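>>> Sharing a model prediction with you, sequence too.
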Amino acid sequence: MTIYDENNLHIVSDNLRYLKLLSKQYPTISSASTEIVNLQGILNLPKSTEHFISDVHGEYESFTHVLKNASGVIKRKINDIFGNSLREEEKKKLATLIYYPEQKLDLIKQSETNLDDWYKITLYKLIKLCQIVSSKYTRSKVRKALPNDFSYIIEELLNEQADRVDKQEYYNSIIQTIIDIDRASEFIISISKVIQRLVVDRLHIVGDIYDRGPGADIIIDALSKHHSIDIQWGNHDIVWMGAAAGSEACIANVIRISLRYANLATLEDGYGINLLPLATFAMDFYGDDPCTNFAPRTIEKTLSDTDFNLLSKMHKAISIIQFKLEGQLIKRRSEFEMDNRLLLDKMNLEDKTIKLNGKSYKLRDTNFPTLSKENPYKLTEREECLIKKLRNSFLNSEKLQRHVRFLYNKGNMYLLYNSNLLFHGCIPLNKDGSFKEVLICNEKLKGKALLDKLTECAREAYFFKKDAKSKLYGMDMLWYLWCGPNSPVFGKAKMATFERYFINDKSTHKEIKDNYYNFRDDENMCIRIFKEFNLDPETSHIINGHIPVKTKNGESPIKAKGKLLVIDGGFCKAYQPQTGIAGYTLIYNSYGLLLTSHGPFESTQKAIEEGNDILSSTVILEHVSKRKRVIDTDIGKEIKSQINDLKMLLVAYRKGLIKK
């Protein structure tokens, strides 16, 4: 809608139909005027805090703790407010109480000798802290964040004025009454959760919630309760989305990865996927095969010999099925240009070799009882029956389907938010740094148009149930996004799964990264991307995940003079030996950008019992001289547009074009 001013009054008449609808919400001059004053005031509040997290890979304990402590923001607030008036041990206990109020209160009740006194002191501390973290928001917004049981009481206490002596008795009386009627515990739990909610206003997940760690489903349960969130899909999220849509190739990949990391908790306990048919099949066909190359990678886990052997056999069985299904898909989609991944027919089982790129390599394993020499990509009857059962299990998992719908509702291939461009992997580039054209739906696309089209295909895969052709193409595209050579979320020339299992020569295991990764330190590349996405190169940043930053080797997450930030630092325990840390998170508040690196997290139990927090160190990336306000944000643009509309409504009322 065109901005209204006194010189273009005709705009009011042109938009009269819309303004009549708006008048139903603001039926009088008074109500419209009040809202303009309110919105104008909001524009001058400090910008709210954003929290960026990437590549959590099912590590639900670490993720949950970082979410609760807001990457150390709560601890910093406690230090700022209480300074030297509290001992370090007291600050630690207060922080832990806010993170885990229910569990910490249970311990305190067992050890505290004067509980009423402790309640009174603690309530004053929590109220003081809550006053500070809520000060950048309107009363209306804070009110919406308050729990129903205590909303009135908390609001009264948050608006306590220290210089109003005549009200001190009133506030003291409220706190004492809360204790006297035995509601202090519930009140502490409620106000702790309000602090957690208000300290970070917006949460950005920059991909890869799934795989490797044991609790992706627990993470999504937590995310689905978050008040303000967006998700940029990672390749590990995409493959689960494909599995939930019914793609058999994606289903095989999801199961294979779960078996590779001995992580069946998400599949079986989280989503109720029945793996018994796969176990039976594996024992029937691989019972005498030690399946050494398919031994699960266990991290801090102990498996019995029986379980270890069974998982190895299941792992091999689903891998062979995966290679067959992928071969069928590659032949079906010649436009994917992935014939170099058709490897089953390149094996010579008689002399135990495979020919790749004109060179012969020794095979580590040649026991393939379900492989047909004439048609190696054809599933046997037993394999077809098995994959059909597994597909039905995925399609009929109510919780998985609900979680994937959440990923679709809150997710996208990329996000533009407050001058930042968020995406998980890369923007495909040519060797010279120009945007690479990729063939999608018989159309060559690049840059922003490519990501937009891929988003459309991903949605068709799940939601186009009546259009079988579009749905199949969408499902195949989800698999391509998982492992295809020009996939923005994968960003490599190949996924060398077959080579890692069957060939000792590690030169065949190499996965060449997209040219984007050669330009991540190039400021000019970032500027080209900003212009492609209509962002201001002077104020914008690219925020990436996907490729872990090897901090222990001296690699920095800050690229291209601060224009590109990589926040995958190894939440996943499998990556921590490579990175040397246990994850990065990014905070963007009204003062600027803060990058926090985290040490390993022991356990939730130790955090509760001993107050063990994640050891984090924070670097200030940018600090603005003038504090950013709502007017400087995307929400500010929306509010200014609303003010413009309301001003037109006032004119329509005053000119009699709309009756009050």
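The structure has been received and is ready for your questions.
>>> alpha carbons only for contacts and neighbour counts from here, please
OK.
>>> Distance check, residue 199 against residue 590.
12 Å (C-alpha to C-alpha, to the nearest Å).
>>> Have a look at the two and say which one is more surrounded.
When neighbours are counted by other C-alpha atoms under 10 Å, residue 199 and residue 590 differ, and residue 199 comes out ahead with 23 against 20.
>>> For that one, give me its contacts.
49, 70, 73, 74, 133, 134 (C-alpha atoms under 8 Å, 6 or more residues apart in numbering).
>>> how about residue 83, secondary structure?
Per DSSP: H, G, I helix; E, B strand; the rest coil, the secondary structure class of residue 83 is helix.
>>> Can you give me the neighbour number for it?
Neighbour number of residue 83 under other C-alpha under 10 Å is 13.
>>> same deal with residue 187?
Residues near residue 187, counting by other C-alpha under 10 Å, number 20.
>>> what is in contact with residue 199 and residue 590 at once?
Common contact partners of residue 199 and residue 590 (C-alpha under 8 Å, 6+ apart): residue 49.
>>> And here is the other one:
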Amino acid sequence: MIDEQFLRHLSKDYPNINAACAEIINLSAILALPKGTEYFLSDLHGEHEAFIHMLKSASGVIHTKVDEIFGPDLSHDERDALAALVYNAEAELKRRKASERDFDKWCKEAIFQLVEICKSVSTKYTRSKVRKRLPKYLAYSMDELLHADDEANKAHYYSEIINSIVACGVAEEFIIKMANLISNLAVDRLHIIGDIWDRGAHPDAIMDFLLDYHDVDFQWGNHDIVWMGAATGNWACITNVLRMNISYNNFDMLEIGYGINLRPLAVLASTIYGDDPCEYFKPKILDENKYDPVDPELAAKMNKAIAICQFKVEGQRIMAHPEYKLEHRMLLDKIDYGKGTIDIKGVTYELRDANFPTIDPENPYELTKEEKEMLHSLEASFLQSEKLQKHIRFLYSHGSLYKCINGNLLFHGCIPMTADGEFKECTVNGVTKKGKDYMDYLDEQVRMAYFVPDESEETGRSGDIMWYLWLSNNSPLFGKDQMTTFERCFIADKKTHKEHTAEYYSLINDKVICEKILAEFDLDPKTSHILNGHVPVKIKDGESPVKGGGKLIVIDGGISKAYQKQTGIAGYTFIFNSRFMALSEHKPYEPLQEDGTQVFHTPKITTLETLPKRMTVRDTDQGKELEREVEELRALVNAYRTGQLKESF
């Protein structure tokens, strides 16, 4: 029973029977449409060009549409060129302008072809929804072209619109906007299952792109959470973020993209390590800096300086939080500074770099005065970076630790479990939780740590909870026994670098375990699926992304260039449309060449599951909401007809 007060509020939007019935008809029509296509990606790690290409190409679906529509009429090369126009319209226009003898004629043909593709990808939407995505000023002409039929009396009208677009000199803008519209309509909803930041050059460009995206949500990853902690000014998170990105030469992103002032760190590093080559701290250069190139030798010194600060600050956080049980990661006090060795779990290792001018052996976790001043300056940069704070707030408003949607459970890493397959009890902030309750509690505390730290249950420094989730063995975002950053920096023996994965990663090969997890999150174990990222799938070694008898799919295939040698591919996209679930397997992205050409590799798309019947909007979570709205509107109509409420005209 819907109460009268609610109906009175609803009547403000629908003041009479006609208005309410019109909306009932509209919603009922939407419910009968095919379900929109959802795309799932993970572990983008700053690879902005590859990521944007995946969306522009709809992970291979656009090329499939081109083949379906123009297969009989265009050659293979012509179809490739048409798909390339959708993927990167600006570059293809520039190339065509230089090579086509009659550029205007080519534009007319291109517009016609793009309209045909757009018609195909827009069939799942109401005309109203398509109109809402049309660009300002060009909306009228696009709408007319998309919805004009091919009757004889419309053919001339259709041609005149295209001729006028070219004659007015807006053909190039029209083509660019139409290409973008095609990509937007091909992907109805986008899910990013963690890790926007680190390793790759421009996570800031990814976030800028997504700020304007029509429908996106995030499930936070471990690399996201440490940036979220850094945005609170937490030193443990800031030092981790800077060490990682300096080690990958990401100075453009840090200083130009986010305006982080690294000069205090550069000055301190140059002063401390003037004659030290810092050989083992030289950055991996996957991408060149265009605007802020830093000498590799200086970068190595900066990397070492911030790493030492990290180990000091982390030691302080561990001592402040004995409940985190991270004492085994306090290593600076295990060093014999005279011999240049370290004792770890009863084994003595030689340090390959034993120059520690800023460490007091008697008090190894104490920051020097200069280090404290430098960290205060860096904290101010993070707190005052308008773009960073805007990106982080967007990550909060559109994100969460996990998400249940349309029968799929999305989370980045794992659910802490015991070896015998039970949900593990984990204690943080003095609170013990497990399974879904643990995830809900962590989500709540992460939000409070950023927005209302005084009201959170977090102790110590604001943002410590994010640092805990970055590296704790009880973190659902990390899922390993330890983070061996110190060992990788200072010990040659690679046995010490090993990070053992949590029990979850062996348990998920069992279908029963996957069904147990789904049931914990109130999903139907028989029909639902789990989607994870975090751990790259090594296809080249024969590993499968599909686990637990098809109940769980790991979609980290190595979009990051840093992982592609391990995986043998360059990322996955999981695609869920109205007919099937599929996995798109990508090859490495090739950037635009100096001559204006670009090679695009068509992904391999494998259908994982075909639905027993075509899924409509009515069958989705959104459909349940729309059906509720229809029920409320029917109650409103009844209230008008029985005289309970008075109509207004």
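Happy to help now that I have it. Computed from a prediction, not measured in an experiment: that's the story for all the values here.
>>> on that earlier part again, select, from the contacts of residue 199 of structure 1, the two members most distant in space.
70 and 134 (15.0 Å; C-alpha to C-alpha).
>>> higher neighbour count, the two?
Set residue 70 of structure 1 next to residue 134 and count neighbours by other C-alpha under 10 Å: residue 70 wins out with 23 against 20.
>>> What does that one correspond to in structure 2?
Counting by TM-score structural alignment, residue 70 of structure 1 corresponds to residue 58 in structure 2.
>>> all helices of the stretch 301-450 of structure 1, in order?
305-332, 381-395, 398-410, 447-463 (DSSP state H, counting those that start in this stretch).
>>> which residues in structure 2 does the shortest one match up with?
Spelled out, it's helix 398-410 of structure 1. Counting by TM-score structural alignment, helix 398-410 of structure 1 corresponds to 386-398 in structure 2.
>>> Which positions within the matching stretch qualify as buried?
Residues of stretch 386-398 of structure 2 classed as buried: 387, 388, 389, 391, 392, 393, 394, 395, 396 (neighbour count, 16 or more other C-alpha atoms under 10 Å).
>>> Could you pull up the residues touching the most centrally placed residue in structure 2?
Geometric centre of structure 2, nearest residue: residue 192, 3.5 Å, by C-alpha atoms, centre = their mean. Residues near residue 192 of structure 2 by C-alpha under 8 Å, 6+ apart: 40, 41, 42, 216, 217, 218, 219.
>>> Helices - which of those residues land there?
Using DSSP state H, the subset of those located in helices is empty.
>>> Can you say which two of those residues are spatially most distant?
42 and 216 (12.8 Å).
>>> out of those two, which sits in the busier spot?
Neighbours were counted for residue 42 of structure 2 and for residue 216 using other C-alpha under 10 Å; residue 42 has more, 31 against 18.
>>> What distance do you get for residue 38 of structure 2 to residue 539 of structure 2?
Distance, residue 38 of structure 2 to residue 539 of structure 2, using C-alpha to C-alpha: 24 Å.
>>> Which one's more surrounded, the two?
Using other C-alpha under 10 Å as the criterion, residue 38 of structure 2 and residue 539 rank with residue 38 on top: 20 against 14.
>>> Map the more buried one across to structure 1 for me.
Mapped onto structure 1 by TM-score structural alignment, residue 38 of structure 2 lines up with residue 50.
>>> just checking, its match touches residue 591?
No: counting by C-alpha atoms under 8 Å, residue 50 of structure 1 sits too far from residue 591 to count as a contact (11.7 Å).
>>> follow-up on the earlier one: using JSON lines, lay out the helices of the stretch 301-450 of structure 1 together with distance to residue 124 of structure 1.
Converted to JSON lines, the helices of the stretch 301-450 of structure 1 look like this (distance: least, C-alpha to C-alpha, whole Å):
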{"stretch": "helix 305-332", "distance to residue 124 of structure 1": "53"}
{"stretch": "helix 381-395", "distance to residue 124 of structure 1": "50"}
{"stretch": "helix 398-410", "distance to residue 124 of structure 1": "37"}
{"stretch": "helix 447-463", "distance to residue 124 of structure 1": "49"}
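>>> Tell me which of those sits nearest to residue 210 of structure 1.
The stretch from the helices of the stretch 301-450 of structure 1 with the least distance to residue 210 of structure 1 (C-alpha to C-alpha) is helix 398-410; that distance is 11.2 Å.
>>> How about the contacts made by residue 621 of structure 2?
405, 406.
>>> Just give the nearest non-adjacent residue to the alignment partner in structure 1 of residue 188 of structure 2, would you?
Aligning on TM-score structural alignment places residue 188 of structure 2 opposite residue 201 in structure 1. Closest residue in space to residue 201 of structure 1, ignoring its immediate chain neighbours: residue 49 at 5.4 Å, by C-alpha to C-alpha, 6 or more residues apart in numbering.
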